[in-house]
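Asks: Next one to model:
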Amino acid sequence: MSDQTAVGGHAAARKGPFSSWRTDLPASIVVALVALPLCLGVALASGAPLFAGLIAGVVGGVVVGLLSKSPLSVSGPAAGLTAIVFTAIESLPSYETFLLAVVLAGIFQIGFSLTKGGVLAEFVPSSVITGMLAAIGLILILKQLPHAVGYDGDPEGSFTFWQRDGSNTLTVLFDILRDNIVWGAALIAAISLAFLFWWDKARPKEGPLRLLPGPLVVVAFGIGANTFFQAVMPELAVAPSHLVRVPISESPAAFFALFRLPEFASIGNGTVWTVALTVAIVASLESLLSVKAVDELDPERRVTDKNRELLAQGAGNLVSGLIGGIPVTSVIVRSSANVEAGAQSRLSTILHSIWLLLSIALIPFVLNLIPLSALAAVLIATGYKLAKPKLFTERWKQGMTQFIPFVATVVAILLTDLLIGIVIGILIGLAIVIWRSTADVITYVENGDAVMVRAKRNLYFIHKVQLQAAFERVPNDRTVLVDMSDAQYVDLDNVDIINTFVKGAPFRNLRVVIKSDPRGKVAELVDAPLSTARAT
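Replies: I've put the predicted structure just below:
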């Protein structure tokens, strides 16, 4: 069997790992352009060295990309871990001590894979997964709008609603409307967005131009436009603080000095182990949820081996920690950009990291010319595709049992974070399941002197109220059929209610007949006198 399980065929897997290079190559460039500012931004928001974010981005693509069985998922530093990483770096003696925790977290994740922990992802409802995708899309739009108009108050890579200075995503947008618009940045973003949406429709189906990545054109345009502004219209030029900022090394020795090693002497520090376990659990959950979401986006509907994914993520964190990087997870933003760019295999994931490494090693001065507003346009376009209005209308048409968990997940993720929002969505979905399982389980019918109390399906403790209410409706002087033939299982709480009703029947001149599924145990458990109750 191929290492890529597919619904509806395994054509991509049969062709070989590099057969789709014509589409994977341009897709990898798009992902690298998206990943670059996010790697830097997540590192900044985490309180880690900027280069540590780039290390994690490279490791996430090469190491995880080689070991994972997910054809389209892209791994790297994740915004969902920024608060945990920031707190850990602050609480540990040094950044090198934190690197040791990252190494241990990777080992924990490898252990999770060996114990088949990947099965946890299968318990998340599809309505919650699509809610997560829509929420990420809305967050991208809301969080990138400030960068699109040249506002620096919201750090690149921050996805949290509440910021450390007390402001939030919405107040930042109001601040922008007052007096913080940089018109040069806004013009670059507006033209870039218009081009990206136009290119999606106008891209040729044949010829070399069909492989031209729209984001690459946008980045080139952004550099050219800002250079023009600086020379001709300085008042429109984008400030250096709103350009990509990659660390520049003066020599190869200085470049390699940016890598750091873990402080293994701190292995006995209890806080290190606590941080490691926390990072392992959160990173594993985020990766599993992201991979499951990417499987939903995959046009071929391939299904990723979740346990193998945990192994790949663990290896990625092990390597990242060993050379100075922050933790990695599978991340939905880069992954969705990968899908939208037309990638077909893991080659795109691997290549994007190679472009990252080569660019930061060889041409960091060129990267530092890219306006963040141009990259913001790329992310806003990606966010729109994740949160299209059509997605909301489709869930609405599927009914409230799908729409409510979907919307709850979207709102919860917007106001809290990814994991808390997912948990809230799951709990609301579970509450709906319980509500549906308790609704109309007991049927009550009167016909002359006869009464039927019937269970439509198995009875559990949550059905006690309905069963008790049905028995309380029975008038005196009746023949009562308690029909449990459709219930293969009735728990003892409900059996006790039946017993209580049967024992009190003689005092109300009731004749009770119990009808039980032959495979069930209801009749055998009823302990009323035989003259009153009879099993059929």
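Asks: switch to C-alpha atoms for all contacts and neighbour counts from now on
Replies: Noted.
Asks: In a strand, Asn476, correct?
Replies: No: secondary structure of Asn476 (DSSP: H, G, I helix; E, B strand; the rest coil): coil, not part of a strand.
Asks: Help me confirm that it comes into contact with Asn509.
Replies: Yes: between Asn476 and Asn509 a contact is recorded at 6.2 Å, counting by C-alpha atoms under 8 Å.
Asks: pull the longest helix from the chain.
Replies: Secondary structure assigned by DSSP state H gives helix 270-297 as the longest helix of the chain.
Asks: name the helices or strands packed onto the helix or strand that it is followed by?
Replies: With elements assigned by DSSP states H and E, the helix or strand that comes after helix 270-297 is strand 302-303. Applying 3 or more C-alpha pairs under 8 Å, 6 or more residues apart in numbering; DSSP states H and E, one finds that strand 302-303 contacts strand 5-6, helix 270-297.
Asks: one more time with 7 Å
Replies: strand 5-6 (3 or more C-alpha pairs under 7 Å, 6 or more residues apart in numbering; DSSP states H and E).
Asks: How many residues are close by Gln488?
Replies: With neighbours defined by other C-alpha atoms under 10 Å, the count for Gln488 comes to 16.
Asks: Here is a second sequence; please produce its structure as well for comparison:
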Amino acid sequence: MNTKSTFFQSIDLSNLQGDIRGGAISFLVAVPLCLGIALASGAPLFAGIIAGIVGGLVIGLVSRSAVSISGPEAGLIVVTLSAIQSLGSFPAFLLATCIAGLIQIGLGYARAGIVSNFFPSSVIKGMLAGIGIILIIKQLPHLVGYDADAAEGFALFQPGGFNIIEQLQMALGQFSGVAIMIALTSLAVFYLWEQPSFRQKAFARNVPAALVVVVLGISLNELVRVAFPPLVLRGNHLVQLPVPEGVQAFFQLFTFPDFSQWTNPLVYTSAVSIALVASLEALLAIEASDELDPIKRKTPANHELKAQGVGNIISGLIGGIPVTSVIVRSSVSINAGARTKLAALLHGTLLLVCVVTLPTLLNKIPWASLAAILLVTGYKLARIEVFKAIFAEGPSKFIPFVVTILAILLTDLLTGIGIGMATGIFFILHEHYQNTHRVKMDLDHGVKRIQVSLGEHVSFLSKAKLVKLLKSVPDNAIIEIDGSSSSYIDSDVISTIENFGVAARQRNIQVIFLPSSISDPTPVYTPKDLFNTYRRSDVKLNLHTTPVRG
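Replies: Here you go, the predicted model:
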């Protein structure tokens, strides 16, 4: 990958101010999200910061996207949490992350970037909505100040049964009025930022709501510390990043993969899950970022898979959680004026400087503030408008959407997507089966005439319905099979029509194939004749037939 030339070609100093503004604002959004996603993933908090730094600096340098920003993303929370729990060791998980990066690079060289085009949109939207619902559920205990183990060990179904009720019961028995106050204030800020009249103000356009939420959370808790010291949030109610005393101590915060786990099959299972989800998220986010790009530049999908793979290898090697392209940060950066990858590099640089110089300030952030941010993130993924829009598209879209959500909630992300894909494919095949041909029936001088118009693409899936139709043709009838609109007719379908044509003579059924320029006193033509007719008409068909038997 020629990153040097690509990097300098993407730089435009005439937009330096916009890139600085975009990188700075996306950094402010990233700080609480990196911490919150690490928390929800069951990973060390510092792992989220590492992933943000790698996403900004490493992927920002290697990627050919001008406006996308990478880092830890909400869509990876479930797969990360599941992998850490199944492996039972964070260093083993880091090894899986490195292997996932290698898989992504392999997918890039295999030109697998096109794969995202074949995922039904209903399944993708169902995946995002399912992730959103899980995010919402996981934050409920934090909103009332129960921060002991509400997020780290949560799964919708545990071996002991459905346990979110137990979590909430424990939370309500240990709730904190200050945490509730901070959470409600934070949610009010997000609500205010969504109001069209307020969003027009310069302050709302330039300052992200997530930053205001964090600052307010710290300020409110410090006011409580002064006015009502016994009620102040402390300990595990606040962010607890390690505070290094120097450069050497800072580097000691990094965790390294456990390479002794390379023979563990679960490591490779987790790696495949991470690679598939991270790759899909990246491809979708890149497509969305390109759509938001005012210059409408197109990011090469296969190269992006390689760039994301490099990022995940580096992140796994130094103790970070998986990374992918993040549409939230990218859109914030673009809206702030960013037009080149300088914004992504500044984003990563500011994260690095912040964690080295300001860890004490970060440790004043209440988890109630982060829970509000993640709650709103989950709501945006699973908002009611999404359900209404998919429902309006009909059962073939809505059912796979709902099945994907339920499957993710009841199993895990990868299994849920697989079940959703199977459901989506079923409806695609069903729709194809229903639209293989059109039939029109009338009487021609007292004789039943059946007109069959074949579809554009007549695959082997059309055979069953066509066989059923041909069996229903009565004796002494006329059947006209029109393939003039078909660009492809499968050989199995050709054989079916051919065999019917032979048997039709015994039942005095006239079989006519169109278009026909064959001068033959008998209106019974074989598919081979049809093929020759198309050839004479200079219409290209992919027909493979065998000679007529009999």
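Asks: any idea how far the aligned partner of Leu216 of structure 1 in structure 2 is from Ile489 of structure 2?
Replies: Per TM-score structural alignment, the equivalent position to Leu216 of structure 1 in structure 2 is Leu211. Distance of Leu211 of structure 2 to Ile489 of structure 2, given as C-alpha to C-alpha, to the nearest Å: 59 Å.
Asks: Give me the more crowded residue out of those two.
Replies: Ile489 (21 against 18).
Asks: need the contact list for that one.
Replies: Applying C-alpha atoms under 7 Å, 6 or more residues apart in numbering to Ile489 of structure 2 gives the contacts 457-459, 542-543.
Asks: Am I right that Ile450 of structure 2 is in contact with Asp444?
Replies: No: contact criterion C-alpha atoms under 7 Å: Ile450 of structure 2 and Asp444 do not qualify, at 9.7 Å.
Asks: quick one: the residue nearest the centre of structure 2 from Phe119 of structure 2, how far?
Replies: The residue lying closest to the centre of structure 2 (C-alpha atoms, centre = their mean) is Glu281, at 4.1 Å. According to C-alpha to C-alpha, Glu281 of structure 2 stands 12 Å off from Phe119 of structure 2.
Asks: again, but for Ser487 of structure 2
Replies: From Ser487 of structure 2 to Phe119 of structure 2 the distance is 24 Å (C-alpha to C-alpha).
Asks: What residues does the nearest residue to Met484 of structure 1 once chain neighbours are set aside make contact with?
Replies: Residue nearest to Met484 of structure 1 in three dimensions, not counting chain neighbours: Ser516, with 4.7 Å by C-alpha to C-alpha, 6 or more residues apart in numbering. Each residue near Ser516 of structure 1 by C-alpha under 7 Å, 6+ apart is listed here: 483-485, 522-523, 535-536.
Asks: before we move on, the earlier item: of the contacts of Ile489 of structure 2, which stay in contact in structure 1?
Replies: Checking the contacts of Ile489 of structure 2 against structure 1 (both residues aligned by TM-score structural alignment, their matches' C-alpha atoms under 7 Å), the contacts still present are 457-459, 543.
Asks: counterpart of Ser284 of structure 1 in structure 2?
Replies: Match for Ser284 of structure 1 (TM-score structural alignment): Ala275.
Asks: Can you tell me which of the contacts of Ser516 of structure 1 are classed as buried?
Replies: Buried members of these, scored by 16 or more other C-alpha atoms under 10 Å, are 483-485, 522-523, 535.
Asks: can you tell me which of those residues are in strands?
Replies: Among these, the subset assigned to strands under DSSP state E consists of 483-484, 535.
Asks: Among those residues, which one lies nearest to Val339 of structure 1?
Replies: Met484 (51.4 Å; C-alpha to C-alpha).
Asks: That closest one contacts Arg454, correct?
Replies: Yes: if you go by C-alpha under 7 Å, Met484 of structure 1 and Arg454 touch, sitting 6.1 Å apart.
Asks: Show me the helices in the stretch 451-550 of structure 2, by range?
Replies: Per DSSP state H, counting those that start in this stretch, the stretch 451-550 of structure 2 carries helices over the ranges 463-471, 491-504, 527-536.
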